[in-house]
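Okay, here's the prediction I keep looking at, along with the sequence it came from:
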Amino acid sequence: MSRGDHDDASSDPLYERLKTFEGRANTTGGRGKDPVNEPMIRHWCEAMGDAHPAYAGPDAVAPPTMLQAWTMGGLSGHAGLSSAYDEMSALLDAAGCTSIVATDCEQEYLRPLRPGDVITFDSLIESVSPRKTTKLGTGYFVTTRMDVRVDGELAGTHRFRVLKYAPARAGRKPESKPKPEPAPLRPRPVINRDNAGFWEGVAEHRLFIQRCTGCQTLRFPWLPGCNACGGQDWDTVEASGDGTVHSYVVMHHPPFPAFDPPYAVGLIELAEGVRMISNVVGAPYDKVRIGMPVRLEFQRYDEDLELPVFRALPGSEG
């Protein structure tokens, strides 16, 4: 998401009030509800399709990207922890910035986490941007930082950034003669040297899966090295196109240009054993089910963009 255009901060009294929250503690003395443990590591790895041997066995470590998972409070939250963030959020709500969208996160890993480690954490509001105008609306980017520790030693840092904004449509008066606008385009995929071969295959209506030439492990999405043996050499196999819905979500809100919610996004298990995320088409969004058989096809969205999607087989609706 674009960080938007700067507005004049000198004429924004709300921004001056928001700046007073910078550096304020959001959580002090937080404690993970559970120690680092093998069942949660196993569930995480199964969900991610990550079979790296470092995450299992007597010398197992937790995947670094689980850093935030050990600090989460679940549905019941963390009792007794004050939150400057809630106070600041109420201030933004009162100013009309009632919508929120996550924009990005950054993590730094300083030491591995192992089963049995007890997690403590502190967090603060690190920064608030001046008022900015984006396609979603006008608001403020808020960055929080969480420091995660084990026995007082810093294990990692997690920064999370959101946009708290007033929706662009709020209060907009309809024009007497609306001006026709060109149809919005879907975002373009990021193509780099690690995944260029995949997109070249898509252009030929072929779905390629990477295969390590050392241990023969298939992997998807494309990576520069094998997550099983660490090998750097690889070739490809072409997917048959058969698959099943392993899991799915239905996207309802917020609407973005070029997307028409609600629609189903599936985690598709291909016949070859790897999984990929794509749209499920050919069935109503509320009829998509886990285990539904699907078939690969390529859908054109505009003259420059064609993407792999998965069509529900006839008679497979739940």
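Looks like it came in fine. Residues are numbered from 1 along each chain as shown.

rest of the way, CA atoms for contacts and neighbours
Noted.

Just the helices from the stretch 101-250 of the chain, written as ranges.
196-203 (DSSP state H, counting those that start in this stretch).

Surely residue 160 and residue 101 touch.
No - counting by C-alpha atoms under 8 Å, residue 160 does not reach residue 101; the two are 11.2 Å apart.

any shared contact partners between the two?
Common contact partners of residue 160 and residue 101 (C-alpha atoms under 8 Å, 6 or more residues apart in numbering): none.

Compare the two and say which is more crowded by neighbours.
Using other C-alpha atoms under 10 Å, the more surrounded residue of residue 160 and residue 101 is residue 160, with 17 against 14.

Please give me every residue in contact with the closest residue to the more buried one other than its chain neighbours.
Closest residue in space to residue 160, ignoring its immediate chain neighbours: residue 105 at 4.4 Å, by C-alpha to C-alpha, 6 or more residues apart in numbering. Listed by C-alpha under 8 Å, 6+ apart, the contact set of residue 105 reads 158-161.

Quick check: residue 105 vs residue 292, distance?
Plainly put, residue 105 is 33 Å away from residue 292 if you go by C-alpha to C-alpha, to the nearest Å.

take a look at this one as well, against the first:
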Amino acid sequence: MTATERTATGPAAATDEGGRIEAAAREIAAAGPSAADPARDPVNQAMINNWVEAIGDTNPVYTDPDAAAASVHGELVAPPAMAQVWTMRGLHGVRPADDPLRRMTDLLDEAGYTSVVATDSAQTYHRYLRPGEHVAASAVLDDVVGPKRTALGEGWFVTTRTTWYVGDEPVAEMTFRILKFRPPEAETAPGGPDGNAASEGRATTGGKGDDGAGRGEAAAATVLRPVVTRDNAFFWEGLRVGELRIQRWGGTLRHPPGPMAPDGDLDAEPDYIVAAGTGTVYSFVVHHHPPVPGKRLPFVLALVELDEGVRVLGELHGADPGGVHIGLPVEASFDRIDDDLTLPAWKVRS
């Protein structure tokens, strides 16, 4: 169903503002794909090297000429998941005027839907890219649905579809959906002055079986809930009972959990270990702005390297943001949001 077909029968038609947004979405969708926007740089080995190092992808066909030559590719190739990387516009880049996401974003900003969160993305790869190829991207508006009441506030879901080309050949596609929402007015985050878990009204637990009281229904509704799949369900189930479970493929630990063994063995089946929950801060960010529903600013998000060797992300409670540093010893705690959701968190090790 198209954007116009969806919004024309939905709540948008009930208001002048909704009708204006609906009409603009119809116009943008009818304009079709944007002009192909060429990448700033061709596919290049330097960027591939940096990307695989950051991601931790050790497949030699991306970096080792001899291994690549002996593979089915016959030469070095780029990781397919880098498709979007090549057309990122850099720190000061601006989307073209005919870009449908830019047009819808500008329109919804003017209507007061000034906040944004990405909700989901799906990519399709038609072939591997090779160093030296020059990619261009074109996007089309797939649909616009709203206004919808969400835990973040009233908003519109905007879905675009981007196709990457080398010449006239499509090499990759991505469906990307965002929620543009209107921040609730005069909303006070449920938290005390220290911004820690206790003052926010949620239970923070430090061990198996200590499930606390949870937080109120209104506060829990503001939390962005994870997508639970058959590949990661064991992780979320473990958190609910106070266990930090890490996926294991044979002798290899992996986090976040994945659907396939790191070595590509399609017959392998994973299990998990229960981590001790101790580690050190590998990286962190102190979040000052923008406001986050249910959070008192500033708060610290820490990527912790566990003693077992994998890294897990969570909020760091009870620490002065100015005193957080790389290598800080921490231990796991568990933020019980409600009966269905517990989030991983950290506290400074005493």
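That came through fine. These numbers were taken from a predicted model, which means no experiment stands behind them.

Now compute the TM-score of the two chains, please.
Here the TM-score for the pair of chains, by TM-score structural alignment, normalised by the length of the first structure, is 0.78; 299 aligned residues with a C-alpha RMSD of 3.3 Å.

still on that earlier bit, quick one: what's aligned to the residue nearest to residue 160 of the first structure in the second structure?
Counting by TM-score structural alignment, residue 105 of the first structure corresponds to residue 121 in the second structure.

Buried ones in the biggest helix by length in the second structure, by neighbour count?
Counting residues, the longest helix found in the second structure (DSSP state H) is helix 16-30. Using 16 or more other C-alpha atoms under 10 Å as the test for burial, helix 16-30 of the second structure gives 18-19, 21-26, 28-29.

What of stretch 52-63 of the second structure?
For stretch 52-63 of the second structure, using 16+ other C-alpha under 10 Å, the buried residues are 52, 61-63.

And the furthest pair within those residues?
52 and 61 (11.1 Å; C-alpha to C-alpha).

one step back: in helices, which of the buried residues of stretch 52-63 of the second structure fall?
Using DSSP H, the buried residues of stretch 52-63 of the second structure in helices are residue 52.

Pull the contacting residues for the spatially most central residue of the first structure.
What sits nearest the mean C-alpha location of the first structure, by C-alpha atoms, centre = their mean, is residue 104, with 8.2 Å. Residues in contact with residue 104 of the first structure (C-alpha under 8 Å, 6+ apart) are 160-162.

Between those residues, which sits nearest residue 148 of the first structure?
Among these, and counting by C-alpha to C-alpha, the member closest to residue 148 of the first structure is residue 160, at 13.6 Å.

And that closest one, what's its match in the second structure?
Match for residue 160 of the first structure (TM-score structural alignment): residue 176.

just residue 255 of the first structure next, same as before
Using TM-score structural alignment, residue 255 of the first structure lines up with residue 292 in the second structure.

quick revisit: keep only the contacts of residue 104 of the first structure that are still in contact in the second structure, please.
Checking the contacts of residue 104 of the first structure against the second structure (both residues aligned by TM-score structural alignment, their matches' C-alpha atoms under 8 Å), the contacts still present are 160-162.

Now intersect these with the strands, please.
160-162 (DSSP state E).

Show me what the helix or strand residue 280 of the first structure falls within is packed up against.
Using DSSP states H and E, residue 280 of the first structure sits within strand 275-281. Here strand 275-281 of the first structure touches strand 263-270, strand 305-312, going by 3 or more C-alpha pairs under 8 Å, 6 or more residues apart in numbering; DSSP states H and E.
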